[in-house]
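Student: Provided below for reference: sequence and predicted model.
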Amino acid sequence: MNEQEVRAYLLAKPETIKDFPFGEDVEVYKVKGKMFATLSLGKGNEKGTDGKLEGHYCMNLKCDPEEAVMLRDIFPSVIPGYHMNRALWNTVILDGSVPTGEIERMIDNSFKLVVSKMTKKDQASILIHL
């Protein structure tokens, strides 16, 4: 999945907007004001990433803590969330090594995790579209 496909998939989620609270280099995807994904181009100088991000788009996604560790074990391009709570977020390096279906599943799970923490009223207004 490339960055254009990821953008389209993220924005197709109900009530999702793209915002830039961290500057123009980091796209933040929110549902009802709550962040569920970020997308940015890696520069290669990100501390603690050993240059893995250089030249690749990278996406941060919220994740169940146990599943987060399993995904990191399965996919070398899934690492602890860069600049995020590493227990709850993964960074997915869009280098073509993670299958499209798996990336979509991770996005769906991130979206659902964020929605699950909202009020019942907000949840209902979103889930009706799924």
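Tutor: Looks like it arrived, so ask away.

Student: make it CA atoms for all contacts and neighbour counts henceforth
Tutor: Noted.

Student: Counting by contacts, list what the helix or strand M70 falls within packs against.
Tutor: Here M70, judged by DSSP states H and E, is contained in helix 65-74. Packing partners of helix 65-74 (3 or more Cα pairs under 8 Å, 6 or more residues apart in numbering; DSSP states H and E): strand 78-80, strand 89-93.

Student: And the strands in the chain?
Tutor: Applying DSSP state E to the chain gives strands spanning 16-19, 26-31, 34-41, 57-62, 78-80, 89-93.

Student: List of residues touching the third one?
Tutor: The one in question is strand 34-41. The contact list for strand 34-41 (Cα atoms under 8 Å, 6 or more residues apart in numbering) reads 25-30, 53-62, 107, 110-111, 114.

Student: Just send the helices and strands packed on helix 65-74 back as TSV, with distance to L41 too.
Tutor: What follows is these, written out as TSV (distance: least, Cα to Cα, whole Å):
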stretch	distance to L41
strand 78-80	15
strand 89-93	10
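
Student: Export those to a markdown table and append columns for distance to E5 and mean neighbour count.
Tutor: A markdown table is the format used below for these (distance: least, Cα to Cα, whole Å; neighbours: other Cα atoms under 10 Å):
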| stretch | distance to E5 | mean neighbour count |
| --- | --- | --- |
| strand 78-80 | 18 | 22 |
| strand 89-93 | 14 | 27 |
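
Student: Second structure follows, compare the two:
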Amino acid sequence: MDRKALIAHCLAYEGALEDEPFATVNATVMRHEGNGKWFALICELDGVLCVNLKCEPMLALFLRTTYPGVRPAWHMNKLHWNTVEVDAVPQEELFGMIRHSFDLTAPKRKKRAG
């Protein structure tokens, strides 16, 4: 999968926005429209297309032991974020990790009074 296809996949989520906040780094941030939180940071590390994704800590550890291309996140909280080499995990698994990150960072729904 290339960078353009990865961005397109992330933009398919309702309320997802693309942002490039870093002038000196070739990185694309995918964020929620509702709260501005990041759910993916797409970049190249040592020439390899990667994406940083938020993850529940126990699942993050499991994924790191299951896939050599998943490691503690570059430049982010190592407990809650993984760096995933895009072509080092099955596409279905990658899409599941993106969905998980999207869901974890989504705006909280307001409770109805009553």
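Tutor: Thanks, I have the structure now. Keep in mind that what you see is a predicted model, and the values were worked out from it rather than measured.

Student: Out of the helices and strands packed on helix 65-74 of structure 1, which gets nearest to M118 of structure 1?
Tutor: strand 89-93 (18.2 Å; Cα to Cα).

Student: packing partners for that closest one?
Tutor: strand 57-62, helix 65-74, strand 78-80.

Student: which other residues reach the last one?
Tutor: Where contact means Cα under 8 Å, 6+ apart, the residues beyond strand 78-80 of structure 1 that reach it are A68, L71, R72, R86, A87, W89, N90, T91, V92, I93.

Student: Need the counterpart of the fourth one in structure 2.
Tutor: Taking TM-score structural alignment as the alignment basis, one finds that R86 of structure 1 is matched in structure 2 by K78.

Student: got it, and the second one?
Tutor: Taking TM-score structural alignment, L71 of structure 1 has L63 as its aligned residue in structure 2.

Student: Ignoring the adjacent residues along the chain, who's closest to its match?
Tutor: Closest residue in space to L63 of structure 2, ignoring its immediate chain neighbours: V70 at 6.5 Å, by Cα to Cα, 6 or more residues apart in numbering.

Student: Then V31 of structure 1?
Tutor: Counting by Cα to Cα, 6+ apart, T16 is the residue found nearest to V31 of structure 1 once chain neighbours are left out, at 4.6 Å.

Student: what about S101 of structure 2, how many residues close to it?
Tutor: 22 (other Cα atoms under 10 Å).

Student: Give the other helices and strands that the lengthiest helix in structure 2 contacts.
Tutor: Longest helix in structure 2 by number of residues (criterion: DSSP state H): helix 91-105. Where contact means 3+ Cα pairs under 8 Å, 6+ apart, helix 91-105 of structure 2 is packed against strand 38-45, strand 48-54.

Student: Take these and lay them out in JSON lines including distance to A8 of structure 2 and mean neighbour count.
Tutor: Listed next are these as JSON lines, based on distance: least, Cα to Cα, whole Å; neighbours: other Cα under 10 Å:
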{"stretch": "strand 38-45", "distance to A8 of structure 2": "12", "mean neighbour count": "21"}
{"stretch": "strand 48-54", "distance to A8 of structure 2": "13", "mean neighbour count": "24"}
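
Student: Quick check: which of those is nearest to K108 of structure 2?
Tutor: Closest to K108 of structure 2 of these, according to Cα to Cα: strand 38-45, at 14.1 Å.
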